[in-house]
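J.: Build me a structure from this.
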Amino acid sequence: MDDINKQVLTEKTIRLLQNNQYTFDVELESTKTEIKNWVEKFFNVKVKAMNSLRSTKKKRNRRIRIKKSVVDYKRMIITLQPGYSIPLFLNE
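T.: Next up is the predicted model:
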């Protein structure tokens, strides 16, 4: 459970729920295999596919005008086999 930070609930991710896709923010060091194994064991579901993305923040130094990209978080979109579901978390 330490690798998954929170379940993401936005307008887009709520639309993805119709396709049996769930979105989680995870630790930057986590791999797809680790998250897949954990989700299958903890929620007792079968994972069909997984997509990941790393969001970046851009920082700019005004004097030199150099832009740097800093990785902010890693997000996983997990697609489940038909007939399986994950309960929604309440984010606080």
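J.: When you work out contacts or count neighbours from here on, use the C-alpha atoms and nothing else.
T.: Noted.
J.: what are the ranges of the helices in this structure?
T.: Along the chain, counting by DSSP state H, helices occupy 11-16, 32-43.
J.: The structure of the following sequence is requested for comparison with the preceding one:
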Amino acid sequence: MVSEKSIRLLQQNQYTSQVDSKLTKTEMKIWIEQFFDVEVKGINSSRVASRGGGRKNKLNPNLTSRKKMIARLKENYFIPSFLGET
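T.: Got it, this is the predicted structure:
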């Protein structure tokens, strides 16, 4: 996610992203630590209400709620892809 808040949080070593609404904080933490080889200090998550009208059905399955996560990394750890580094 790219927003003013997410960019501001990068300066505090916090990374924001949208995740599957079925994931738990523990599952998110394990995935981030294994995939990026970093240590996570903590996770905050919240459900974001869906946008748009209509009803959820087979033809329009995207009306379910989404989940936003903010991961705080321990000091001296960072995720290079978020910073534009290689």
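J.: re the thing from before, can you redo the helices of structure 1 as JSON lines with distance to Ser55 of structure 1?
T.: Compiled in JSON lines, the helices of structure 1 are given as follows (distance: least, CA to CA, whole Å):
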{"stretch": "helix 11-16", "distance to Ser55 of structure 1": "16"}
{"stretch": "helix 32-43", "distance to Ser55 of structure 1": "16"}
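J.: Run a quick check on Pro82 of structure 1 versus Asn20, I expect a contact.
T.: Yes. Pro82 of structure 1 is within contact range of Asn20, at 7.4 Å (criterion: CA atoms under 8 Å).
J.: out of these two, which sits in the busier spot?
T.: Between Pro82 of structure 1 and Asn20, counted using other CA atoms under 10 Å, the more crowded position is Asn20 (17 against 12).
J.: residue in structure 2 matching the more buried one?
T.: Alignment note (TM-score structural alignment): Asn20 of structure 1 maps to Asn13 of structure 2.
J.: what about Ser50 of structure 2, distance to Lys67 of structure 2?
T.: To Lys67 of structure 2, Ser50 of structure 2 is 10 Å away according to CA to CA, to the nearest Å.
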